[in-house]
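**Q** Output the structure for:
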Amino acid sequence: MGGRAVVVGGGIGGLAAAIGLRLIGWEVTVVERARVLADVGAGISLHANGLRALDALGVGEAVRAVARPQYTGGTRTPDGRWLARMDGAALERALGTPIVGIPRAALHRVLRAALPPECLLVGAEVSSVDRSHPTRVRVPLDGDALDADLVVAADGVGSRLRTQLFPRHPGPAYSGSTVLRAVTEHPVALRTDFELTWGKGAEFGHIAFADGRAEWHAVVNSPAGVRPADALAAMRRRFGGWHAPIPALLEATRPDAVLHHDIHELATPLPAFTAGRIALLGDAAHAMTPNLGQGACQALEDAATLAAALATEPTVPAALSRYDTERRPRSQSVARAARRAGRMGQQLTHPLAIAVRNTALRLAPSRATVQAVLRHGDWAPPRLPLAR
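**A** Predicted coordinates:
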């Protein structure tokens, strides 16, 4: 089965979906509302499930070539004491690949390079779709329109298409936490590949990149919409007394490089990831908190699963039914787990609760940390039968 697809959103999930659809013989147009592809964003970790999805899409090796494996690190307290250490080598033995850290911009470039330039329509916005025809979907674009056999709504946590398809759903909810992050301007001397540090209602973490630079992020409990006049100065005040290398990471950052976003999630799960010939994907379907590092990985799983379903099922409706059946339970389960992880991690403020958590982490055997990662990372991708 082949056809014409319109993917709304040129982020990680949308680009991955386009790659998968083209692999199985579909014509694809990716519609991205940004007028300039500035590759904004800091960095992410990709777990085994995300890398396996990228392998299924044919771009796994290209991603690994610009990523840095995460073998060392773990979770600490603000004074530097270790709560739990990460055994990246054990994860690699169990899963065949370590977790890797990569700048978002580099991941975007790899995904775009797998698509012909004419696939990407930049500076065009899709706010609604016409589903009146039973076998086609019309996508209005600035007075014109695209007709498609399938529309993939990968338009993010604030998805307009999700709102159109499920008008009674309450939409994204504020998690209670806000995140500030940046990539350092130059390399920083780091002893570990990845760290998280938990304080009272706050977390600071870093991801080391292959070129020696690093991404850092700070997650803090905060009312929505609160913005300091000088974000970097606020981070130095809040975290400057925490253990090394946190002060050095902040010192290596330009003030204009700091990004600040409130964290929203779909706390109320969607009743379906599909409607007619439209499939929701990534944050549009299951926006989650970042506490497990699974947001992008789940979007990549979506992309590989959608392509496999369309390649093997006889009709688009049958394929989308299978996609919903396979993806909704897993991704919504991961979202619930991420929410719980945040409540027991960064969001804790009561001193007794923090002490109990820290003691439990220190006493837990190292295999418990490995098992926690395996619980979500050990996912087998579907095989994509390539178009002839």
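**Q** can we go C-alpha only for contacts and neighbour counts from here?
**A** Will do.
**Q** can you point me to the longest strand in this protein?
**A** The single longest strand within the chain, with elements called by DSSP state E, is strand 173-183.
**Q** Please identify the buried residues of it?
**A** Buried positions in strand 173-183, judged by neighbour count with 16 or more other C-alpha atoms under 10 Å: Ser175, Ser177, Thr178, Val179, Leu180, Arg181, Ala182, Val183.
**Q** Stretch 305-317 too?
**A** Per 16+ other C-alpha under 10 Å, stretch 305-317 contains these buried residues: Thr305, Leu306, Ala307, Ala308, Ala309, Leu310, Ala311, Val316, Pro317.
**Q** any idea how far the second one is from Val100?
**A** Distance check for Leu306 against Val100: by C-alpha to C-alpha, to the nearest Å, it reads 24 Å.
**Q** Here is a second sequence; please produce its structure as well for comparison:
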Amino acid sequence: MDVLVVGGGIGGLALAHGLLIDGHRVTVLERGDGPATGGAAVSIFSNGAAALAGLGVDVSDLGSEFEVLRTTSASGRPIMEVDLAPMRARTGFGVRAIARADLIGRLTDGLPAEVIRYGARVESARVDGPPAAVLTDGEAVRADVIVGADGYRSVVRRSVLGPPEAKPVGWDTWQGLTRILPGFAAGRIGRIVVGRAGMVGLLPAGEGRCQWWFDVRVGDLAPGTGVATQLRKYSPPTPSQFRSSWTGSGTRTSAATHTCCTRYPGAGAPARSRC
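**A** This is a model prediction of the structure:
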């Protein structure tokens, strides 16, 4: 089959690998002018690393493996500790934090150059009749199947299911990839700290970098706010991590949810679900 994948992120590129292995003809439409170079890191658990290996994508030299994920309260009281070694023992793959740009680069390098069309901005998808992705310049790119891998504001999703758009749920995630805390960055322990101000995480991510994030209520994480003050009081190494977020290296992502209705006849009353 001819398959169009809209979106050249991690999911879209991984799908392209699998489709090519199965003998399909694939085109990835990516709106950016080249592989994404921004973003923080992603956690690839053992099953994810095994799946990537099955696609011929080896990530064992990317990022940093961590063997323990430790959760404490803001005061440092232990809440939970997860030993990740059994996952490695059972699957042969460890749990790693990998810079998003590095993973996208590895996935891109493994695909034939002609598979990805950069600068292809999709405006809509036609699904009533022969499938086609319509670009902003008016070109209609036809295929047997169109896959939307273009994020939670997906153009493909909007074309197929229609409104409503994704709605914010009231929480923001601030995250970044920064060269801080060299001792922590060289270790194999991930940290999560939970308190009244929100949840904070820190993972070693390779090359002396740490992946850090804050999950807080929308608008709370701003210099001078009470939440900012509370986060500074979290147990180490959180204070250093918090100060690093104001160096311009962090990005904010608002959590959102979709309300979906089925549009296909014979399915009964519209089913509403959150995804």
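**Q** Give me the TM-score for these two chains.
**A** For this chain pair, the superposition-based TM-score is 0.84 by TM-score structural alignment, normalised by the length of structure 2; 264 aligned residues with a C-alpha RMSD of 2.8 Å.
**Q** could I get the buried residues of stretch 305-317 of structure 1 as CSV with secondary structure?
**A** Output for the buried residues of stretch 305-317 of structure 1, formatted as CSV (DSSP: H, G, I helix; E, B strand; the rest coil):
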residue, secondary structure
Thr305, helix
Leu306, helix
Ala307, helix
Ala308, helix
Ala309, helix
Leu310, helix
Ala311, helix
Val316, helix
Pro317, helix
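**Q** where along the stretch 151-275 of structure 2 do the helices fall?
**A** Shown for the stretch 151-275 of structure 2, the helices assigned by DSSP state H, counting those that start in this stretch span residues 155-161, 182-185, 226-232, 238-244.
**Q** Out of these, which is closest to Gly92 of structure 2?
**A** Nearest of those to Gly92 of structure 2, taken as C-alpha to C-alpha: helix 182-185 at 23.3 Å.
**Q** just how off-centre is the closest one within its chain?
**A** Mean-position distance between helix 182-185 of structure 2 and its chain equals 24 Å (C-alpha atoms, centre = their mean, to the nearest Å).
**Q** again, but for stretch 177-196 of structure 2
**A** From the chain centre to the centre of stretch 177-196 of structure 2 is a distance of 19 Å (C-alpha atoms, centre = their mean).
**Q** do the same with stretch 147-154 of structure 1
**A** For stretch 147-154 of structure 1, the distance to the chain centre is 21 Å (C-alpha atoms, centre = their mean).
**Q** In structure 2, point out the residues matching that stretch.
**A** Aligning stretch 147-154 of structure 1 against structure 2 (TM-score structural alignment) gives residues 142-149.
**Q** if we can go back for a sec, of the helices of the stretch 151-275 of structure 2, which approaches Gly8 of structure 2 most closely?
**A** Gly8 of structure 2 lies closest to helix 155-161 among the helices of the stretch 151-275 of structure 2, at 13.6 Å (C-alpha to C-alpha).
**Q** mean distance, the closest one to its aligned residues in structure 1?
**A** Compared with structure 1 after fitting, helix 155-161 of structure 2 deviates on average by 1.3 Å (mean C-alpha distance after the TM-score superposition for structure 1).
**Q** In that helix, which residues are buried?
**A** Neighbour-count burial for helix 155-161 of structure 2, with 16+ other C-alpha under 10 Å as criterion, is recorded at Val155, Val156, Arg157, Arg158, Val160.
**Q** contacting residues for Val145 of structure 2?
**A** Going by C-alpha atoms under 8 Å, 6 or more residues apart in numbering, Val145 of structure 2 touches Met1, Asp2, Val3, Leu4, Pro131.
**Q** Please repeat the previous calculation with a cut-off of 10 Å.
**A** By C-alpha atoms under 10 Å, 6 or more residues apart in numbering, the residues touching Val145 of structure 2 are Met1, Asp2, Val3, Leu4, Val5, Val26, Val127, Pro130, Pro131, Ala132.
**Q** Could you list which of those belong to strands?
**A** Under the assignment DSSP E, the contacts of Val145 of structure 2 contribute Asp2, Val3, Leu4, Val5, Val26, Ala132 to strands.
**Q** are any of those buried, and which?
**A** Using 16+ other C-alpha under 10 Å, the buried ones in these are Val3, Leu4, Val5, Val26, Ala132.
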